[in-house]
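Visitor: Next comes the sequence, and after it the predicted model I'd like to discuss.
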Amino acid sequence: MSSVLDRFLQYVKIDTQSDPDSETFPSTSKQKDLSKLLVSQLLEMGIQDAHLDEHGYVYATVPSNSEKTDIPVICFCSHVDTSPDVTGANVKPIVHKNWNGADIILPDDPTQVLQIGELHDLDQQIGNDIVTASGTTLLGADNKAGVAEIMAAVEFLQTHPEIKHGPIKILFTPDEEVGRGTEKVDLEKLGADFGYTVDGEAVGTLEDETFSADGVKITIHGVSTHPGYALDKLENALKIAGQILAALPKALSPEATKDKEGFIHPVQMEGIQEKAVLSFIIRDFTESGLHEKEALLKEITDDVLRHFPNSTAEFKVTEQYRNMKEVLDLHPEVTENAFLAMKRLGMNPVQRSIRGGTDGSRLSFMGLPCPNIFAGEHAFHSRLEWVSVQDMEKAVEVIVNICRIWEEKA
C-alpha cells in the first residue's frame, strides 16, 4: 500500500500550474497529466468507474460496503492545479525528517528560509517530518496534499472492508487557483448529497465560512487630443483612473484588514489616455457589506468624474461567489460529523472563516453543501510552502472517520 507521503512526492513533481489568461478549459492541458495518473491509480485500487471527462474532472465512486441503504452519499474533493503565482515546474521536494526546530534553508536559493516565528504553525512541528521544495519553485501542497490524502484514504478503505461506509464520491477538479474550478462540474453525474473539500491549513481546522465576493470593472472613457493643443480639451483616462485609485480608503485595503473585515482591492489597470480599465475584487463576509463597498467605489468614481465633465465611466459588477455558511447552516450535520471525526482522533477541532474562497463555496450554492477540512498545507503560493507528513497522515484518518460516522448515524 502506498503511503500518503509516497503519493504526495510523486504528485508534486508533475507540473499542473493553471493559467488565468488562458481561454481553454482546463486552462492548461498539463493538469490532465496528473488527472490521468489519478484515474489509473484508482482503477488499480478496484474503483471501476474512475474516469477523466473532457473538461479535466476526475470522477470516481467507492461503493458502499454497508447493509444500510439510507446512508447519504458523501463526496471528497481536491484540485489538481497549482497557483500561477510561483512556478510549479521541476519541483524538487525535500523531506526534512525529525525536524529539530532549526532554520530550514532551501538549498537552491539560500535566501529562502523557513523560520519559527516567521511562518504560522511551524512551531507546532518540532519532531515531525517537514516537506518543502528546494527554493526556486512552490511545493504544490496546495492542493496536492489534499489529492494525496483522498487517494490514500480510498486505498485504505478498499483494503479494510471491516470499516463500514456508505457510497463515497471522489472529485478532482482543475483550475481552482484561477477561480474556475467548478465551472463545468456535473453534479448530477457526481450524485453526492454532501461534500468536503480537502484544502485547508492547520490540523484540526474546518472552514465553513468564506468571503462573499464580487468583481468590479470600471471602464473610463476620457477625451483624447494632441498634447500640444490640449488646453481645456484633454481629459486623460489614465489620470482619471489614478485619481480613483488615490481616493480609495486605506482602511478598506487588504493590507489594513483582518478577521472578518472586508476590502476593496484593485487588481489590474490598463489603458491609454483615451480609455482606461480598472479591475477590482470586493470582499466581505456579508452581502450587505459587499454592496456597501461597491456603492462606495461607485461614489468615489462619480466624485472624480465631476472634475472631468466630458468623460464617462461604465461601472460593471460581476458576482463571483458567496459565503458558503448561508448553505451550511441549513445542514449542520455536515460540519458536526467532521468535528466528531476529529475528536475521535484526539484533536481539538477549530472552526475558522476563510478570507478567500474555495471550490466548496461554489459547490455549496450549486447544491452540494461542502465545508473545507484541513490538508496540512502552509505558506501556499510561495517558495516557502511546506507540509508535514504527520499532518497529512492525520488528514487521511479524518477522511476515513468521516465516512465511518456517516454510516454509523444512518
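Guide: Okay, I see it.
Visitor: going forward, measure contacts and count neighbours with C-alpha atoms only.
Guide: OK.
Visitor: residues touching Thr335, list them.
Guide: For Thr335, the contacting residues are Leu206, Asp208, Leu328, Pro371, by CA atoms under 8 Å, 6 or more residues apart in numbering.
Visitor: Can you pick out the most distant pair from these?
Guide: Using CA to CA, the two most remote members of those are Leu206 and Leu328, lying 12.2 Å apart.
Visitor: Mutual contacts of the two, please.
Guide: Thr335, Pro371.
Visitor: name the helices or strands packed onto the top helix by length along the chain?
Guide: Assignment by DSSP state H gives helix 389-409 as the longest helix of the chain. Packing contacts for helix 389-409, counted by 3 or more CA pairs under 8 Å, 6 or more residues apart in numbering; DSSP states H and E, involve helix 4-12, helix 141-159, helix 332-344.
Visitor: before we go on, here's another structure to hold up against the first:
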Amino acid sequence: MSSTVLERFLRYVQIDTQSDPNSTLQPSTEKQKNLSRMLVTELFEMGVVDAHLDEYGYVYATLHANTDKLNVPVICFCSHVDTSPDCSGAGVKPIVHKAWDGTDIVLPDDPAQVIRRSEHPDLDAQIGNDIVTASGTTLLGADNKAGVSEIMDAVRYLLEHPEIKHGTIKILFTPDEEIGRGTNKVDLAKLGADFGYTIDGESLGSFEDETFSADAVKITIRGISAHPGFAKGKLENALKIAADVIAALPKDALSPETTEEKQGFIHPTNIEGIQEKVTLGFIIRDFTVAGLHEKEGYLKGILVQVLQQYPHSTADFEVIEQYRNMKEVLDNHPHVSEYVWEAIRRSGLTPLKRSIRGGTDGSRLSFMGLPCPNIFTGGHAFHSKLEWVSVQDMQKAVEVIVNLCQIWEEKH
C-alpha cells in the first residue's frame, strides 16, 4: 500500500497545537486551529467537498459511500489535533532514523535525552524499521498527530481506490482532548455517525474497548486563622490539615506510581490556599464505578479522621464525574470491536486487546451515543521528549482503517 502518512506526519508535528487547561476558551488555544485549517484544505484537495472547521475547533468531513448497499451503518474515525500541556510542542524538529539498527537513540538537541531499548520494550520489534523522534527539547506530537495522519492517508487511499467498497465514512478531528474537553462542543447530530473509532492508541496491533472510569474530588478545608504571635489554642492551620490528608495516603498502594493493569488509584493533583482555607484536588481512577466509590469513601474517611484532630475546622468533599468506562456501552455492540479484530488480522497482525489506564474521546463519545473503541497508532512514550513512532506501524494503522471500512460494507 503506497502511503503518504510519513509526509503528513512530519508536516503536522511542526505545527504547535498544545492545549491549555487554564484557558476558558473553546478551543483552549487558537493555535490548534492552524492544523485544523490545514486538514480542511488537504481534504478539499482530495475531493472531500464538505470538509469544514467550526467555531469550536472541530473538523467535520464526509467520505461518501460507493456501495450499492443501502443498509451499511455510518462509521466515524476520530483523532485529536492538540498535544499535551505536559511538554513543549513548539518548534518540534522531527528526525527520521531510517532502518534503525537497535542502538540507543541520542536526541541531538539535548544529548541527555536518550531512547533506550532497555527502557522501551516495544522497540525490540522495530529493528530495521524507520523510527521518528523529536530532537530532544520538545515532545514529538505522535499523540495524536500520528492518528490524524493515518486517518488522512486512509481517506486518500480510499479515494484513489474506488474498487474498495465502503459505506459512508465520517471524519472528526477534535481539539482539547489532552485536557479532557475533546467532546465538549461536538455536534453528533451534524456528524451523523452510528459507530466510531478513535485512532489514538499505542502498540502495533493493539486496540482497546475498555478505559478507566474517572472522577475528580475537590476538598475545601476551612481552618481557624489567628495571628501567629497569639495563636496558642486558637490556630488550626488549613495548610497543615491538607498536608496531613496527603500524608495519610498509603505509600505502597493506591497511587499511580504503585499500580498497574486493572488497579485503580487516588492521585493528588493540586493544592492551593492559605492558613485559613485550602483547596485540594484529586483524580480517582478505577475500571468500575463501584471501585471509584470505594476509593472516594476511603479518601473521605481519611479526611474525617484528620479533622478529628482539628475540632473547630470544617471541610467540603465534592465529587465531580469525569468519564466512565466505555466497555459498559461497547459490550452492547460487540460487533464494533469484533470488526477491529478482523481488520487487524487482515493486515497480517496479531490483535492485542488491552484496557486503557486513562481515557480517550471515545470514552465520552460512547456515552453520548457513539460507541467508539480505540485503535493503535504506533506511537509510544507520549507526553515526553522521548516520544517516538514507527513509520511502518503507522502504515499498518492506515491499512487497518481501510480494512475496517471494507469489513463494515461486507457485513451489512
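Guide: Done, it's in. A quick note: this is a predicted structure, and the numbers were derived from the prediction, not measured.
Visitor: May I have the TM-score of the superposed chains?
Guide: Remark: TM-score between the superposed chains equals 0.99 [TM-score structural alignment, normalised by the length of structure 1]; 410 aligned residues with a CA RMSD of 0.7 Å.
Visitor: circling back: of Leu206 and Leu328 of structure 1, which one has the most company?
Guide: For Leu206 of structure 1 and Leu328, the more surrounded residue by other CA atoms under 10 Å is Leu206, and the numbers stand at 27 against 22.
Visitor: how about Ala313 of structure 1, what's its match in structure 2?
Guide: Under the alignment by TM-score structural alignment, Ala313 of structure 1 pairs with Ala315 in structure 2.
Visitor: tally of neighbours for that match?
Guide: 18.
Visitor: which position in structure 2 aligns with Lys293 of structure 1?
Guide: Counting by TM-score structural alignment, Lys293 of structure 1 lines up with Lys295 in structure 2.
Visitor: burial count for Ala248 of structure 2?
Guide: Counted with other CA under 10 Å, residues neighbouring Ala248 of structure 2 total 13.
Visitor: What of Phe173 of structure 2?
Guide: When neighbours are counted by other CA under 10 Å, Phe173 of structure 2 registers 24.
Visitor: Can you tell me the element it falls in?
Guide: Assigning secondary structure by DSSP states H and E places Phe173 of structure 2 in strand 169-174.
Visitor: Which stretch of structure 1 lines up against the next helix or strand along the chain from that strand?
Guide: Remark: after strand 169-174 of structure 2, the chain's next helix or strand is helix 188-191, criterion DSSP H and E. Counting by TM-score structural alignment, helix 188-191 of structure 2 pairs with residues 187-190 of structure 1.
Visitor: just how off-centre is the matching stretch within its chain?
Guide: For stretch 187-190 of structure 1, the separation from the chain centroid amounts to 21 Å (computed by CA atoms, centre = their mean, to the nearest Å).
Visitor: Just the buried residues of it, please?
Guide: Neighbour-count burial for stretch 187-190 of structure 1 flags Leu190 (criterion: 16 or more other CA atoms under 10 Å).
Visitor: For it, give me the average deviation versus structure 2.
Guide: Stretch 187-190 of structure 1 differs from its equivalent in structure 2 by a mean of 0.5 Å after superposition (mean CA distance after the TM-score superposition for structure 1).
Visitor: What are the boundaries of the strands in the stretch 1-150 of structure 2?
Guide: Applying DSSP state E, counting those that start in this stretch to the stretch 1-150 of structure 2 gives strands spanning 52-53, 59-63, 75-80, 95-97, 105-106, 114-115, 131-133.
Visitor: Tell me the helices and strands packed up against the longest one.
Guide: Spelled out, it's strand 75-80 of structure 2. Looks like strand 75-80 of structure 2 contacts helix 142-160, strand 169-174, strand 195-199 (3+ CA pairs under 8 Å, 6+ apart).
Visitor: got it, and the fourth one?
Guide: Using 3+ CA pairs under 8 Å, 6+ apart, the elements in contact with strand 95-97 of structure 2 are strand 131-133.
Visitor: which secondary structure elements does the strand it packs on contact?
Guide: Applying 3+ CA pairs under 8 Å, 6+ apart, we find strand 131-133 of structure 2 packed against strand 95-97, strand 388-390.
Visitor: The last one corresponds to what range in structure 1?
Guide: When you say that, I think you mean strand 388-390 of structure 2. The aligned range for strand 388-390 of structure 2 in structure 1 is 386-388, by TM-score structural alignment.
Visitor: Check which helix or strand the nearest residue to the match of Ala313 of structure 1 once chain neighbours are set aside maps to.
Guide: Of all residues not flanking Ala315 of structure 2 in the chain, Ile221 sits nearest, at 4.3 Å (CA to CA, 6 or more residues apart in numbering). Counting by DSSP H and E, the element that carries Ile221 of structure 2 is strand 213-222.
Visitor: mean shift of that strand relative to structure 1?
Guide: By mean CA distance after the TM-score superposition for structure 1, the fitted strand 213-222 of structure 2 averages 0.2 Å away from its aligned residues in structure 1.
Visitor: and that strand, how far out from the chain's middle?
Guide: That offset, for strand 213-222 of structure 2, works out to 22 Å (CA atoms, centre = their mean).
Visitor: what's in contact with it?
Guide: 238, 241-242, 276-289, 292, 296, 313-325, 359.
Visitor: Show me just the buried residues among those residues.
Guide: Among those, the ones that count as buried by 16+ other CA under 10 Å are 238, 241-242, 276-289, 292, 296, 313-315, 322-325, 359.
Visitor: what's around Tyr197 of structure 2, how many residues?
Guide: Neighbour tally, Tyr197 of structure 2, other CA under 10 Å: 27.
Visitor: Next: Gln268 of structure 1.
Guide: Residues lying near Gln268 of structure 1 (other CA under 10 Å) number 11.
Visitor: quick one: secondary structure of it?
Guide: Assigned with DSSP: H, G, I helix; E, B strand; the rest coil, Gln268 of structure 1 falls in the strand class.
Visitor: In structure 2, what sits opposite Val304 of structure 1 in the alignment?
Guide: The equivalent of Val304 of structure 1 in structure 2 is Val306 (alignment by TM-score structural alignment).
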